[in-house]
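Visitor: Quick one: sequence and predicted model below, then my questions.
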Amino acid sequence: MSATTTAPKSGSTALPAFRPSMKVPLSLGILALIALVFFGFLGPDQTAEMKISDAGDAVAVPALMIPGQVGGVVFGILLLAMAAYSIYLWTQGERSPKWLPIAFAVVFVFALLVWIVAGARQPSISLAGLVAGSVTLAVPLVFGSLSGVLCERVGVVNIAIEGQLLGGAFTAALVATMTGSPYIGLIAAAAAGAAVSMVLAVFSIKYLVNQIIVGVVLNVLVSGLTGFLYGTLMVPNKEQFNTPGRLDILPIPLLSDIPIIGPILFEQSIAGYLMYIAVAVVWFGLFKTRWGLRVRAVGEHPQAADTLGINVNATRFWNVTLGGAIAGIGGAVFTLVTIDSFTKDISGGRGFIALAALIFGRWNPIGAFLASLLFGFAYNLQSILGIIGTPVPSQFMAMLPYVVTIFAVAGLVGKSRPPAASGIPYVKG
């Protein structure tokens, strides 16, 4: 019996074998080597003290004592192992699982933190204070990124997050001062953010003006308007118009004393609790309800959504307005939580950082929340560096989130694809 072979049919072409991108394994490998060399072999000799619980906590947890150089070597080897696993999966034609870059990032950041603290004049840091402060600084970013999620999921690019935050901050300070109630100021901030968004919606949806141009113009307009009113109204009459007070911190008994978790989840102002509720509600609404299905359909394929009877432009209009209200609440955090007054351009460009967090989080409420926490962590760590006396320049730490965002947008931690119809106006007919 002769051996037979099956020849390809005439005219057919062989499909090339699938091979995933090398970006993720290569990036993890480079970062792992950097960690091993700089955090380990060239790391400081001092021991870093990581305090888990603070004085007064119901549960006292011993501090972590991690030798700088030895700990750096251990973390570097662990990172190399994860990078090697990613490379192995690539050789087998498989993508790295989603959890792998996340776990790698957590270990890398902790190794970086140990390296910084061990090289400081006072090699001690409170993890509870660091994390709790990071969450507080991330609250406006979370609200801003959620605004971007609601807008872009429905097909409208929201460049005006900065203006919505700034408008909310100014209105909150003004109304809270005049009424004597920070809570009324919080509601007024939501209305101000919604008003800014309605302008964006009218011009970009009804009159088909380029969404990015409208957003940029709104940012400049709100910045100029609030700056003018601050200089002419608030500066000469501070007691009448710019003493809003603060939102009370509302700790939950017993739960707020849990190390690390307690101050984060159970010792917040009403704005902090609203942040967690907003993330959960927006995620559930987008992915578990009929409303969310309609929203995502409008953002992905408005023509098909229109065919099914969905009013595309009305859906976009109300989603953009809702997003603005959420961003306005985030702006109120600047004047009612972080400090108790308004200053010119108090948002400091955080609306654009929220936009970056939105992209980093892949247009997902939970992803945007986690990305915002990363930015808040960098902001808080930057201030703590000066206290403990580290030789690492604070500007270096301040730029880390932006570097991470560039990696994310470049696709090195996975491709980020916006909704298909994002930024594209819809004309029925």
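Guide: Arrived safely, thanks for sending.

Visitor: C-alpha from now on. contacts and neighbour counts both.
Guide: Fine.

Visitor: gap between L150 and R290?
Guide: Distance, L150 to R290, using CA to CA, to the nearest Å: 15 Å.

Visitor: Which of these two has more residues huddled nearby?
Guide: For L150 and R290, the more surrounded residue by other CA atoms under 10 Å is L150, and the numbers stand at 31 against 11.

Visitor: Okay, one more to line up with it:
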Amino acid sequence: MTAVSDALTSAFQEEWGQLVATLIGWAGDWDLAEECAQEAFARALRTWPRDGVPDRPGAWLLTTARRLAIDRLRRATLGEAKLRQLAVTEEPFAADQDESGIGDERLRLIFTCCHPALAFEARVSLALRTLTGLSTAEVARAFGVPEATMAKRLARAKQKIRDAGIPYRIPPAHLLPHRTHAVLAVIYLVFNEGYVATSGADLLRPDLAHEAIRLAALVAELVPDDPEARGLHALTLLQHARAATRVSPDGALVPLEEQDRAQWDQSMIAAGLTELRHAARHENVGPYQLQAMIAACHAIAPTAADTDWARITLLYDALSAQVPSPTVALNRAIAVAMSSGPDAGLALLDDLGRRDHLLHAARADLLRRAGRSAPAAEAYRTALAHTSNEAERGYLRRRLGELEAGG
């Protein structure tokens, strides 16, 4: 049963977004696609232990989901044309080329979700929910809103797509700029979920990180004159180059300063730096490029001690001016602490007004660096109480144990 469970988990991570995207492309119905995809996985759970895992799990799931969709449409008497469209091919994940020249189903789905008729947050939320298979609760956490609020947002977006007859296709090239900003936001959030999962035992979800990198590359190719598209691709490459060193053998988070830089993927770093240079030629520096520049400061430093924290602080100053978010403010405070001392960073943390686990963890780390063990230990305990990610919890427990042992 373990082999079947592993196969199902792998299939969900690798196939969910493509499966739903393909079904939506055929049926034009978000709810139908998601429900049939879910039922296909439920049937796999019942039949694979008995019949064995198929050689091509994705194809098995698509065939099953498509037959379920056909049955539902037939029962609903929605017409022979749609049924013929669903039954036209047995090949999984086939996609016709459209006038934009892109045949990727997931990219089609993102561009459909990012139609300018939808509110920006609704576009990004719907694409993230559909692409990744994240629960509504997980998407809500990514946006910092209650689950009920996110559920209503998603329902309204789907209803508007149906009522307005928004077509499921990538728009022609001259309309791409109207959607690119939201598309990049979707890919950025997909990568973030792969880089630091919002919940569960694993810090990393490589499937999402790899998919985000692939999609970022496609969009950078699709809109080569958009420097932010190249900036996002550079950012994903530079960040993911450190993936092999970010988690210890026992599953705990390894902070940047303790990572073995010899194991960083140098070819990925080189590719990211190349993309960043291409983006810089446009002399229009946006948030993704600034974040990529920050990542580059870490990537090119031979050791943690060589990191140019003064430059990173200046880059965060520029990023704060463009994206004045709590996360940017927190990261800027850490950069100030690393360049000017922990007390300078702690003073900035006091002004942030946020009280999530990241704030508590940052405060604990700066207090530890300042030699204030008792308040640092208390901050680590508070951070532990506010995070559900086991990799992060492992790191926090290690630091707390060191303080309690007088280390």
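Guide: That came in fine, so what should we check first? Keep in mind it's a predicted model, so treat the numbers as computed, not measured.

Visitor: quick one: TM-score?
Guide: Here the TM-score for the pair of chains, by TM-score structural alignment, normalised by the length of the second structure, is 0.28; 180 aligned residues with a CA RMSD of 6.7 Å.

Visitor: how about the top helix by length along the first structure: buried residues?
Guide: Using DSSP state H to define each element, the first structure has its longest helix at helix 127-152. Within helix 127-152 of the first structure, the residues that count as buried by 16 or more other CA atoms under 10 Å are 127-152.

Visitor: Just name whatever secondary elements it is in contact with.
Guide: On a contact count with 3 or more CA pairs under 8 Å, 6 or more residues apart in numbering; DSSP states H and E, helix 127-152 of the first structure meets strand 47-51, helix 161-179, helix 261-265, helix 270-288, helix 312-333, helix 350-360, helix 365-388.

Visitor: Compute the inter-axis angle for it and helix 270-288.
Guide: 50 degrees (axes from the mean of the first three to the mean of the last three CA atoms, to 10 degrees).

Visitor: What's the local residue count around the closest residue to G386 of the first structure other than its chain neighbours?
Guide: Using CA to CA, 6 or more residues apart in numbering and skipping residues adjacent in sequence, the residue nearest G386 of the first structure is S394, 7.4 Å away. Other residues lying near S394 of the first structure total 17 when counted by other CA under 10 Å.

Visitor: just the one 5 residues further on next, same as before
Guide: By other CA under 10 Å, 14 other residues sit near M399 of the first structure.

Visitor: that older thread, of all the helices and strands packed on helix 127-152 of the first structure, which one comes closest to F108 of the first structure?
Guide: Closest to F108 of the first structure of those is helix 365-388 (CA to CA; 12.8 Å).

Visitor: Does whichever helix or strand comes after that closest one pack against any helices or strands, and if so which?
Guide: Counting by DSSP states H and E, the next helix or strand C-terminal to helix 365-388 of the first structure is helix 394-409. Here helix 394-409 of the first structure touches helix 350-360, helix 365-388, going by 3+ CA pairs under 8 Å, 6+ apart.

Visitor: could you redo the last one with a cut-off of 6 Å?
Guide: For helix 394-409 of the first structure, the packing partners by 3 or more CA pairs under 6 Å, 6 or more residues apart in numbering; DSSP states H and E come out as helix 365-388.

Visitor: For the stretch 101-250 of the second structure, just list every one of the strands.
Guide: In order along the chain, the stretch 101-250 of the second structure carries no strands (DSSP state E, counting those that start in this stretch).

Visitor: residue ranges of the helices in the stretch 1-150 of the first structure, please?
Guide: 23-34, 68-91, 99-118, 127-152 (DSSP state H, counting those that start in this stretch).
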